[in-house]
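Undergrad: This is a predicted model, with the sequence first.
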Amino acid sequence: MQKQRLHTKKELEAFRKELRHKLTPAEAFLWKQLKAKNFLGRRFTKQHSIAYFIVDFYCATEKLIIELDGEAHNHPEAQEYDDRRTTYLESLGYTVIRFENRMVFENLASVLNEISSNFKS
């Protein structure tokens, strides 16, 4: 029996690529801080798939997922979906942290501090 692939599933490749080219303004702003090991030497990827979910940012060495939430996430159905998704990803051993888009613009230092506080080492 072949082991099930968890990361970067081939069937999601085109969608991941599309999302990478259509970052939200908040994602693009935060990505400038995280890309190319700019942030405390950690390597992040953007629009990374784990199982059948595509997460905004992922740091493999820290098993850390960062999600940015815009207005679409302020509805009960979206919040319920986000909660189920987070619970599933955490059950696999990942840490999921979420920020509202406006936090990235209004308080970047706090966002970066929260990210680094979730590093294991």
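TA: That came through fine. Source: prediction; values computed, not measured. Numbers count the residues shown, from 1 in each chain.
Undergrad: C-alpha only now, for contacts and for neighbours.
TA: Will do.
Undergrad: residues near residue 78, how many?
TA: Using other CA atoms under 10 Å, residue 78 is surrounded by 13 other residues.
Undergrad: Following element in sequence after the helix or strand containing it, please.
TA: Here residue 78 sits within helix 76-91, counting by DSSP states H and E. Note on helix 76-91: by DSSP H and E, the next helix or strand toward the C-terminus is strand 95-100.
Undergrad: contact partners of that following strand?
TA: 63-70, 86, 89-90, 111, 115, 118 (CA atoms under 8 Å, 6 or more residues apart in numbering).
Undergrad: Counting neighbours, which bits of the helix or strand containing residue 30 end up buried?
TA: Using DSSP H and E, residue 30 sits in helix 25-34. Residues 26, 27, 30, 31, 34 are the ones in helix 25-34 that count as buried (16 or more other CA atoms under 10 Å).
Undergrad: Name the nearest of the residues you listed relative to residue 44.
TA: residue 34 (6.3 Å; CA to CA).
Undergrad: contacting residues around the nearest residue to that closest one once chain neighbours are set aside?
TA: Excluding the flanking residues, the one nearest residue 34 by CA to CA, 6 or more residues apart in numbering is residue 44, at 6.3 Å. Listed by CA under 8 Å, 6+ apart, the contact partners of residue 44 are 34, 35, 36, 37, 57, 58, 59, 60.
Undergrad: want to compare, so here's the second one:
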Amino acid sequence: MTGADQIPPRHGEGDQPKAGGGVFATTRSTIIRARKERRSNNLPEVVLWRALRTRPAGLKFRRQHPIAGYCLDFACLSARLAIEVDGEAHARGDRPARDAARDAALRDLGFRTLRIPARDVLSDTDAAVRAIVAACQPLHHPAPPGGPPPRTGEV
């Protein structure tokens, strides 16, 4: 094959597949669980999804997205942000430890996790959406026009 005849890499340029699948490989059972969760009528998630599906600030969100054995309530893949709507059960029993382990596993994949209490989503959905959009924005903003040039080695 010549260079023009080659098929582009399936997992994206620079991404190397890991054993069992792509970069964010998951299990069949996680995919099935995600599909089931999408049909659930969890009120805070339904309310938040109605707001996020309009693509605020031009961002695309996914609902009940499976990644690496976990099913994220919402995800913005372009910002590498996992959004979890936490009810009261997340403060009981072993849930805080399980949530911390999940956050650490997602951090290893390059994702930040934003946890929003379900009561906040229900009481002020617009504020929750603003917090999500703010978390998706890059940490560094370009210099304003006419501002100082970047230092040596910076872009």
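TA: Cool, the structure landed. Small disclaimer: the values here were computed from a predicted structure and weren't measured.
Undergrad: one step back: just the buried subset of the contacts of residue 44 of structure 1, please.
TA: So, by 16+ other CA under 10 Å, the buried ones in those are 34, 35, 57, 58, 59.
Undergrad: still on that earlier bit, hmm, which of the contacts of strand 95-100 of structure 1 are the buried ones?
TA: Among these, the ones that count as buried (16+ other CA under 10 Å) are 63, 64, 65, 66, 67, 68, 69, 86, 89, 111, 115.
Undergrad: Narrow those residues to those in helices?
TA: Among these, DSSP state H puts 86, 89, 111, 115 in helices.
Undergrad: what residue of structure 2 takes the place of the third one?
TA: With TM-score structural alignment as the matching criterion, the partner of residue 111 of structure 1 in structure 2 is residue 128.
Undergrad: still on that earlier bit, so the residue nearest to residue 34 of structure 1 versus residue 102 of structure 1, what's the distance?
TA: Distance, residue 44 of structure 1 to residue 102 of structure 1, using CA to CA, to the nearest Å: 21 Å.
Undergrad: Could you do residue 90 of structure 1 as well?
TA: 25 Å.
Undergrad: With residue 42 of structure 1 instead?
TA: Taking CA to CA, one finds residue 42 of structure 1 at 24 Å from residue 102 of structure 1.
Undergrad: what does the helix holding residue 78 of structure 1 contact?
TA: So helix 76-91 of structure 1 is contacted by 53, 72, 73, 95, 96 (CA under 8 Å, 6+ apart).
Undergrad: Pull out the buried residues from that helix.
TA: 82, 86, 89.
Undergrad: of these, closest to residue 11 of structure 1?
TA: Nearest to residue 11 of structure 1 among those, with distances taken as CA to CA, is residue 89, at 19.1 Å.
Undergrad: rewinding a little: so what's the match of residue 111 of structure 1 up against?
TA: By CA under 8 Å, 6+ apart, the neighbours of residue 128 of structure 2 are 116, 120, 121.
Undergrad: Residue 93 of structure 1 now?
TA: residue 63.
Undergrad: Tell me the counterpart of it in structure 2.
TA: Residue 93 of structure 1 maps onto residue 110 in structure 2, by TM-score structural alignment.
Undergrad: Just send the buried ones among the contacts of residue 44 of structure 1 back as JSON lines, with distance to residue 48 of structure 1 too.
TA: Shown next, in JSON lines, are these (distance: CA to CA, whole Å):
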{"residue": "34", "distance to residue 48 of structure 1": "14"}
{"residue": "35", "distance to residue 48 of structure 1": "13"}
{"residue": "57", "distance to residue 48 of structure 1": "7"}
{"residue": "58", "distance to residue 48 of structure 1": "6"}
{"residue": "59", "distance to residue 48 of structure 1": "10"}
